[in-house]
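> What would the 3D arrangement of this be:
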Amino acid sequence: MAVHLVAAGSLVDEDPQRALEHARYARDQAPRLAAVREAAGIVAYQAGEWAEAARDLRACRRMTGDAGHLPIIADCERALGRADRAITLVTAPEAAALPRAVQAELVIVHSGARRDLHEVDAALRVLEKFGLDRAQQRPWNARLWYAYADALLDAGRRDEAREWFAAAAEADTEGETDAAERLDELGTAEQAGEPADPDSGSAG
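Predicted coordinates:
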């Protein structure tokens, strides 16, 4: 069983489906071990098997009482088209007691679920309420700012979206997002055919 878990971990990035086969075998052998259900759930999530991932991570949560994987479970609900259920999960009272890094992932999922429901203004407010201070260096900044930029773009606020994609790209030292590529796609205001800011030109 341990060999299969190691194999799943080593394969998950390059071949998620093969990794999932190993994780499923380990789960079938030891379905009552929390660590096995956790590993199986994470691999299933990375392989795009949303229902299976949510099921295994819920099982792990029941066994351990640890809600640390709540963002992944909620994101699975989004992927399954159940945005309302995702919002219920991320706004549950226990979410407030989770570490700040996990809360950051929760608000990213929450914002995405609001956008799924076409509530773009609410999606922006969720992220703004959590905090977007660019003077603070935090591990989750790149992902949080990327989500904000994406929501701004959805709201039609392209100039602000460019600004936040740029901030996300600068903060993303681990390559977690495609912020730099998104920024290139948006180009400058002039390239997009938008009117230039009259205050940005040279005097005289």
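
> all contacts plus neighbour counts: C-alpha atoms, from now on.
Will do.

> Provide a list of residues in contact with Ala86.
73-75, 77-78, 109-110, 113 (C-alpha atoms under 8 Å, 6 or more residues apart in numbering).

> What separation do you get for it and Tyr148?
In this view, Ala86 and Tyr148 are 18 Å apart by C-alpha to C-alpha, to the nearest Å.

> circling back: so which of the contacts of Ala86 sit within helices?
73-75, 77-78, 109-110, 113 (DSSP state H).

> Would you check that Ala166 makes contact with Glu185?
No: using C-alpha atoms under 8 Å, Ala166 makes no contact with Glu185, being 11.9 Å away.

> neighbour count winner among those two?
Set Ala166 next to Glu185 and count neighbours by other C-alpha atoms under 10 Å: Ala166 wins out with 22 against 11.

> The protein: helices as residue ranges?
2-11, 16-29, 34-46, 50-64, 70-79, 83-90, 100-116, 120-130, 141-154, 158-171, 179-186.

> what packs against the fifth one?
Packed against helix 70-79, as judged by 3 or more C-alpha pairs under 8 Å, 6 or more residues apart in numbering; DSSP states H and E, are the following elements: helix 50-64, helix 83-90, helix 100-116.

> can you pull the buried residues of the last one?
Residues of helix 100-116 classed as buried: 102-116 (neighbour count, 16 or more other C-alpha atoms under 10 Å).

> How about the first one?
Of the residues in helix 50-64, 50-61 count as buried by neighbour count, 16+ other C-alpha under 10 Å.

> Could you also give me the structure for this next sequence, so I can compare it with the first?
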Amino acid sequence: MDPEIRGELRTLPKSLAELVAKHLVAAGDLLDQDPERAYQHALYARRRASRVGAVREAAGVAAYTVGRWQEALSELRAARRITGQDTYLPMIADCERGVGRPERALEIAHGPGTDRLDMADQIELRIVASGARRDMGDLQGALVELQCPQLKERRARPWVARLFYAYADVLLELGRKEEAREYFSRASAVDREGVTDADERLAVLEGLEIVDVGDDVVWSDAEEPDFDDFSEGDGGAAAPETGGRSAEEDR
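From the prediction side, this is the model:
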């Protein structure tokens, strides 16, 4: 557990601190694999230690992950109030979108505190603001929200991949297919951690499908080959047997 969180838990009686810590660790471990169970662990910790900022943060993140927007909004606001940290702003703004208040999400995205965020959180807020514009039917405004110097970034960072992906997605909805292809390609190139499905989106635009072959992934023509052309004795090469499965079959 993070030493800073342990420090916050020291404000509790020792036995309670140990119990809450176990539930926080469980919530963190399960968040990706079983979000609902993670939420239940975070909820238990919140019931036992509601004045600890790290606990309210965990409850807010878990609620956000399972789509309980209003609950997440309340918990993340409390965490921000207790800790004084602005790192929760992107999720808070996205929760406002979740409860149907895109205008409020935009106010947060362009409001006080945003200049103190690190670059990853600033980009996340841009993505949320772009989504809010789309909620309001303003596609051009959604594109403008994402236009920033970081669109020229070349380093492989998760936030770079997410920015390129979001930009490509809006371009595609605007009907600018060639530009969308370029930015999906850029997202794919820098997405070392698999935070987007840029490969799949790019494959669709290229008319390809992604096929698993052992530990490798290859792209092939989406149309099935005509194996009738490979009849015995016609001198043609035998059709390859890859044993691979398409991305669709894996889902």
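
> Reformat the helices and strands packed on helix 70-79 of the first structure into TSV and put distance to Ala123 of the first structure next to each item.
As requested, these are exported to TSV (distance: least, C-alpha to C-alpha, whole Å):
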stretch	distance to Ala123 of the first structure
helix 50-64	22
helix 83-90	11
helix 100-116	4
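
> In contact with the counterpart of Val12 of the first structure in the second structure, which residues are there?
Matched by TM-score structural alignment, Val12 of the first structure corresponds to Leu31 in the second structure. Leu31 of the second structure sits next to 37-39, 62, 65 when contact means C-alpha under 8 Å, 6+ apart.

> most surrounded residue in these?
Ala62 (29 neighbours).

> can you tell me how far the residue nearest the centre of the second structure sits from Arg133 of the second structure?
Most central in the second structure under C-alpha atoms, centre = their mean is Val195, positioned 6.0 Å from the mean C-alpha point. Using C-alpha to C-alpha, one gets 22 Å for the distance from Val195 of the second structure to Arg133 of the second structure.

> what does Ile5 of the second structure give?
For Ile5 of the second structure, the distance to Arg133 of the second structure (C-alpha to C-alpha) stands at 36 Å.

> try Ala42 of the second structure
32 Å.

> same deal with Thr83 of the second structure?
Counting by C-alpha to C-alpha, the gap from Thr83 of the second structure to Arg133 of the second structure is 30 Å.

> for Pro102 of the second structure, same thing?
7 Å.

> now swap in Asp199 of the second structure and tell me
From Asp199 of the second structure over to Arg133 of the second structure the distance is 26 Å, taken as C-alpha to C-alpha.

> Give me the aligned partner of Gly131 of the second structure over in the first structure.
That one, Gly131 of the second structure, aligns with Gly112 by TM-score structural alignment.

> If you could redo that for Leu205 of the second structure, that was the one I meant.
So, by TM-score structural alignment, Leu205 of the second structure is matched to Leu186.

> and what of Leu171 of the second structure?
Match for Leu171 of the second structure (TM-score structural alignment): Leu152.

> circling back to that earlier point, tell me the contacts of the match of Gly131 of the second structure?
Taking C-alpha under 8 Å, 6+ apart as the test, what Gly112 of the first structure contacts is 123, 147.

> Could you pull up the contacting residues of the aligned partner of Phe165 of the first structure in the second structure?
Matched across to the second structure, Phe165 of the first structure falls on Phe184, judged by TM-score structural alignment. Taking C-alpha under 8 Å, 6+ apart, we find Phe184 of the second structure in contact with 164-165, 168, 198-199, 201-202.

> would you turn these into CSV with distance to Ser15 of the second structure?
Formatted as CSV, those follow (distance: C-alpha to C-alpha, whole Å):
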residue, distance to Ser15 of the second structure
Phe164, 47
Tyr165, 46
Ala168, 51
Ala198, 47
Asp199, 48
Arg201, 50
Leu202, 52
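
> helix or strand for Val211 of the second structure, which one?
Per DSSP states H and E: Val211 of the second structure is located in strand 208-213.

> which parts of that strand are buried?
Buried residues in strand 208-213 of the second structure (16+ other C-alpha under 10 Å): 208-212.

> any idea which of these is closest to Ser15 of the second structure?
Asp212 (49.4 Å; C-alpha to C-alpha).

> In contact with the closest one, which residues?
218, 244-247.

> residue contacts, the closest residue to Leu30 of the second structure other than its chain neighbours?
Nearest residue to Leu30 of the second structure, sequence neighbours excluded (C-alpha to C-alpha, 6 or more residues apart in numbering): Ala38, at 5.1 Å. Shown in contact with Ala38 of the second structure (C-alpha under 8 Å, 6+ apart): 26-31, 62.

> Mind putting the ones in helices among the contacts of Ala86 of the first structure into CSV with distance to Glu38 of the first structure?
Output for those, formatted as CSV (distance: C-alpha to C-alpha, whole Å):
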residue, distance to Glu38 of the first structure
Ile73, 11
Ala74, 15
Asp75, 16
Glu77, 17
Arg78, 20
Val109, 20
His110, 22
Ala113, 24
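
> ok, these vs Arg138 of the first structure, which is closest?
Of all these, Arg138 of the first structure sits closest to Val109, with 18.1 Å by C-alpha to C-alpha.
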